[in-house]
Each structure stands twice: as structure tokens, then as C-alpha cells.
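Visitor: Just need the structure, nothing else, for what follows:
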Amino acid sequence: MLASAFLFSAHLLILKHASLSLHPFQIAFLRNTMASVVLGGMLLWVGPSMIRNGRTFALRCVLGAGAGLALYYANANAPLAAVTLIFHARIFLLLALASLILKEQISPPRWLAIIMGFTGIIIVIMPDRTGGWSMGLLAATAAAALSSGSQIAVKALTRDNAPLTIAAFSQLAITALSAPMAIPVWLAPPLPAMALIGTAAAFSAMAALAAAKAFSLTQASVVSPMDNAGIVLSAALGFVFFGEAPGPGIVIGAILVLGGAFYVAQKT
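Guide: As a prediction, the model looks like this:
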């Protein structure tokens, strides 16, 4: 999961550069298409197998497509550190869903950590003195919620499917679902942007495969806190490449989110 977190942060940074010339919905479709080629090729290499549990698979794909579109919109319209912080805080919702849906045991102190994490996110997305709600941060929150449901579906699918099978077939379906949003905003993509998206697609494909493997090995409540390692990296990358210095709200929110995640990891 640590490898997945670092690969995911790097892919967001690359796509933020690409969003300077292309709409985030087109970027999402192009990234999904390229990731499908990578994962599809890997699946053909090892030998494809049919996906089992079709309803859960369909739910995972719909939630995953929505999460991706919302995330890339947020990535283009909000600071990288804030977007990554909000998106990674989905672990707290995932923990709650793991208890309610997968019947995993969550102790009372962990529920306090979940509340702590939610409080941190509220602080991050609250409007500042200069304006109203940020659509980018709200989109990041929606992406986090949709991704939580998607990861729960992935965990359920790992009971009967190999991680590569889940990742490859999911990516193919998500690509098809993202196409209608890309068509209205389509522009001829410049070669530099395509190169950036291709690199990001490879990183995200490897991140998805690493995450699916992690979920297949242990409980969702165990591996999810490790995903937060990407928060610190994203904050550093956003500052170095975009001059995005985290404000007080992001810092306080990060302390609460990382504190809650650290507590969960220590009690595992």
C-alpha cells in the first residue's frame, strides 16, 4: 500500500501539469484509456479469466468512474495538498463502511479516530474569509466518498477474483463510463500533454494493482492507513512545482487526519 500511495501522488502531480492544456474530463478519459492498455496487456500476458460477482463489479466500476472524474476536476481546480489530503481521508469513511458492510470489527477508539478525521476534512473544505465554497475541494470530497465505496467493492471482489483481473476489467469498464463526459469538452491533445498522461496512466495502473494486492492480503482497516503516506509527498510536490504553500486550514486538517490515521495504524 505504501508503493501505491507514492505512485498515486506522482500521477496526480503529472496530471495537474496536463490540466493546464486539457479539460480534466478529457484527461480522465485519456488516462483511463492508457491505463486500460497497460492492465489489459498484463492480463493477456498472464492469461485472462472471467470476473465473478457481476453486481459488485458493476457497482465498483460506476463508483470508480465517478470518483475519477471528480478527482481530476478537483486536481485541476484546487491545491494539490488539499486534494490529496481530502482524498486520502477516505480511509475514515472506508473504515466505517468496512464495519457496516464487510462486518469488520472497529473498536470504540477507532470510531473516535474516524470522527477526528472527518473533523479535519470539514476544516479543510470550509470557506475562508475571501470567498465561498471551493468547487474543487467539494469535488475532492465527492471523489473521496465514491472511492470509499469503490474500495469496499474491491475488497469484496478479492474473495473470488485475482487482483490483476479486478484491476484490468474495472479499468476497461471505467474507461467506457468516462467517455460521455469527455466528448463535449474534447480538444486535439498536444503531444507533451499526451506524454504526461501516458506516464501518469502507467503510474496509476501500478498503484491500482498494488492496492488490489494489499486488499487481498489483509483487512481493509489494516492497509488503508498506510495510504496516507502520499499526503506528505503531495504537499511537498505541490510546493516545489506549483508554489502551493499549505494554509492554516490545510495544516490543521492534516494534523487531525494524519493523527487519526496514525492512531488507527498503531491499534491494528
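
Visitor: contacts, neighbours, all on C-alpha from now
Guide: Fine.

Visitor: quick one, helices of the stretch 151-268 of the chain?
Guide: 163-182, 191-217, 220-223, 229-242, 248-266 (DSSP state H, counting those that start in this stretch).

Visitor: Second input sequence below; structure requested for side-by-side comparison:
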Amino acid sequence: MTEPPGAPPHIREDRRDRPIYAIVLRLLAMMMLALTYAIGKLLVERGANLGEILFYRQLFAFPVAAGWAFATLGLALVPMAPMRTHVARTGLGLFGMLLNFGAVALLPLAEATSIGFTMPIFATILSALVLKEPTGIHRWGAVLLGFVGVVIMAHPESANFASLGLIVALSGALVTAIVAIVLRDLGRVEQAPVIVFWFTLLSLPPLGIVMIWAGQAHDPVGWALFVALGVTGGAAQLLMTAALRWGPVSIVIPMDYSQMIWATWAGWLLWASWPAPSTWAGAALIAVSGLYIAWREHVRRRASIISPNEDRAGRSG
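Guide: This is a model prediction of the structure:
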């Protein structure tokens, strides 16, 4: 259930990778993200609706996003891409967030998190079908393996199969994959702080309109949870992007699966819920699938970089 980090950051020529630092940042991001969804689940149980959760998630994340953007770029926050592109990204992002929080509300936290890890699987499918990117038998095999993991987690022999929670969780992963592809294109012309800043800012007016009907009174504990929801969500987004700034994708992205550990602990501490053996088995297959897809992408990118260099060397020789 990893949220897209904002966009691939622009890499300066004078910056050297710091892989250990990047890994630590990504692990902290996954802890914050798991905490965000755990808080969202607590708020639903306390009577909050999804409209409120999305609004306060963005409202209290805005100071984090704005502070990061101003500290990084100063006042140079005018987008290079057309504003309609940012508006479309905001609509998709809010829809994905709605589905992901809905999945957490309907399913145990660890199970919802595990199904969210199908995002790379959907991204691979969409890249092949929509972007016409070459996808070999290895990655298609990984896609199939990941869906076998989903089937195992869903217990085909039980009423859980094709349940509302499962459908919402898979839909959330699909929309998140679409957002990731949009961000891949947007990141070619826009820096990550700009994308995150405008996503947070543009989401507040429509969510504010929703709050006319969705807003409710809450006790002090509820308000504290809303503030924590926004701060942890904003911090997770910042940390995810920072990790990609200091380390290569092939090292950073596998750390996302640590979110399952935090989600399991939170489920056990807050709801006395421990994943069933089928959940662990299915999650393992999904994780192997996602890691293999990431590794094949790394191999493909290395090959695309090495081949032109070898070609130039051959011509110069």
C-alpha cells in the first residue's frame, strides 16, 4: 500500500549516492506510512468518515509539504507542466487515497497492506498495455506469481473471496499504479517538491466542499488523531522522496516491504489481530513478485545504459 513518492527526483551531477542513508530514510517512511493507515483505521472505528480522513490528511500534511518545498526551492514553485496535468494527478491521487483508506477500514491492517503491494504488478501490466514498454516472460511470470499470492490470501473456498474489502484493496493498488505512471511522465519536467506541493494544495478545495456534508464534531482524542494522520502522511511522502534522492531505485524500493512488519505489529498491538498462515503465504508470493519485477527493471535499465556506451566505444575504436 505504498503511496507514490511524488516523482523521480532530479539528480545533480555533483551528488553521490548514499545507499545506507537512503535505506534508513525509506524504512522510516514505511513506518510512518503504516502508522498513517493505522491511525486512519482507528478514526473510522471512532466514527470518522472517509471524507474527513482525506481532508484532514491533506490539511495537516500541507505545512509539511509546503515547508519542504520552500526549503528546497524557495519561491520557485510555479509548475512547468500544464496546470491541468496537476489537476488530473490530484484527482487520481485522491481517488487512490480514498480506496486505500477504504481497504484499511474493511480489512485487517496487515492484509490490506499486503494486497497494496500488488501495485508494481499492476504498473507492469499498464506499462506493457498502455505505454507499450517491452515486458518479457520473466516479468509476466512475476505478475502471475503475484496474483497467485492474492488468491491464496483471499481464501477462494471462503466468503472472503471477491469480498468488498478485497475488491477495494485491489482497486486501490490499480489506481496507485496509474498514479505512478502519471508521475513517471510528470517527473520529466517537474521537481518532486513542486508535484507534492501542488497535489496537497489542489486537493484541499474539493475536499473542503465535501466537508460541508461530511464534517462532524470530534473529541480531543479524535482531533489529535487527525493531526497525527496528516503529519505522519506528509512525513512519509517527504521521506519516500528523499530516499530516492540519495539512493538508486533498485536499493530503495525493496525496503517498502518493511511496511508489512509495522502493519503486523500495529494490528497486534491495537486490535489483537495476527495474520493467518494464508496471509503470510500470499504476502510472501506478492513480495517475491514485486522484488523480482524491481530487479528485472534494474537489469533492463543497466542494459539500456551499457549498450549505447559499448556502441560508442566500438565506433571510437
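
Visitor: and residue 108 of the first structure, which of the helices of the stretch 151-268 of the first structure is closest to it?
Guide: Residue 108 of the first structure lies closest, by C-alpha to C-alpha, to one member of the helices of the stretch 151-268 of the first structure: helix 248-266, at 11.0 Å.

Visitor: Show me what that closest one is in contact with.
Guide: Helix 248-266 of the first structure has contacts (C-alpha atoms under 8 Å, 6 or more residues apart in numbering) with 81-82, 85, 89, 110, 113-114, 116-124, 222, 225-226, 228.

Visitor: got it, and stretch 189-208 of the second structure?
Guide: Residues from elsewhere that reach stretch 189-208 of the second structure (C-alpha under 8 Å, 6+ apart): 6-10, 51, 54-55, 58-59, 61-62, 65-66, 68-69, 72-73, 77-81, 86-87, 89-91, 93-94, 241.

Visitor: just stretch 225-237 of the first structure next, same as before
Guide: For stretch 225-237 of the first structure, using C-alpha under 8 Å, 6+ apart, the contacting residues are 1-2, 4-6, 8-10, 13, 80-81, 84-85, 88-89, 91, 245-246, 258, 261-262, 264-265.

Visitor: Mind doing that once more with 6 Å?
Guide: 1-2, 5-6, 9, 81, 84-85, 88, 261, 265 (C-alpha atoms under 6 Å, 6 or more residues apart in numbering).

Visitor: Now for residue 113 of the first structure: which residues touch it?
Guide: residue 260.

Visitor: That one matches what in the second structure?
Guide: Aligned by TM-score structural alignment, residue 113 of the first structure pairs with residue 142 of the second structure.

Visitor: Now do that match against residue 193 of the second structure, distance only.
Guide: According to C-alpha to C-alpha, to the nearest Å, residue 142 of the second structure stands 33 Å off from residue 193 of the second structure.

Visitor: Export the helices of the stretch 151-268 of the first structure to a markdown table and append columns for mean neighbour count and distance to residue 71 of the first structure.
Guide: Shown next, in a markdown table, are the helices of the stretch 151-268 of the first structure (neighbours: other C-alpha atoms under 10 Å; distance: least, C-alpha to C-alpha, whole Å):
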| stretch | mean neighbour count | distance to residue 71 of the first structure |
| --- | --- | --- |
| helix 163-182 | 21 | 13 |
| helix 191-217 | 20 | 13 |
| helix 220-223 | 20 | 21 |
| helix 229-242 | 18 | 14 |
| helix 248-266 | 20 | 18 |
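
Visitor: Between those helices, which one is closest to residue 137 of the first structure.
Guide: Across the helices of the stretch 151-268 of the first structure, closest to residue 137 of the first structure is helix 248-266 (C-alpha to C-alpha), at 11.3 Å.

Visitor: what's the mean distance for that closest one versus the second structure?
Guide: For helix 248-266 of the first structure, the mean deviation from the second structure after alignment is 2.3 Å (mean C-alpha distance after the TM-score superposition for the first structure).

Visitor: between that helix and helix 229-242, how many degrees?
Guide: Orientation check (axes from the mean of the first three to the mean of the last three C-alpha atoms, to 10 degrees): helix 248-266 of the first structure against helix 229-242 gives 150 degrees.
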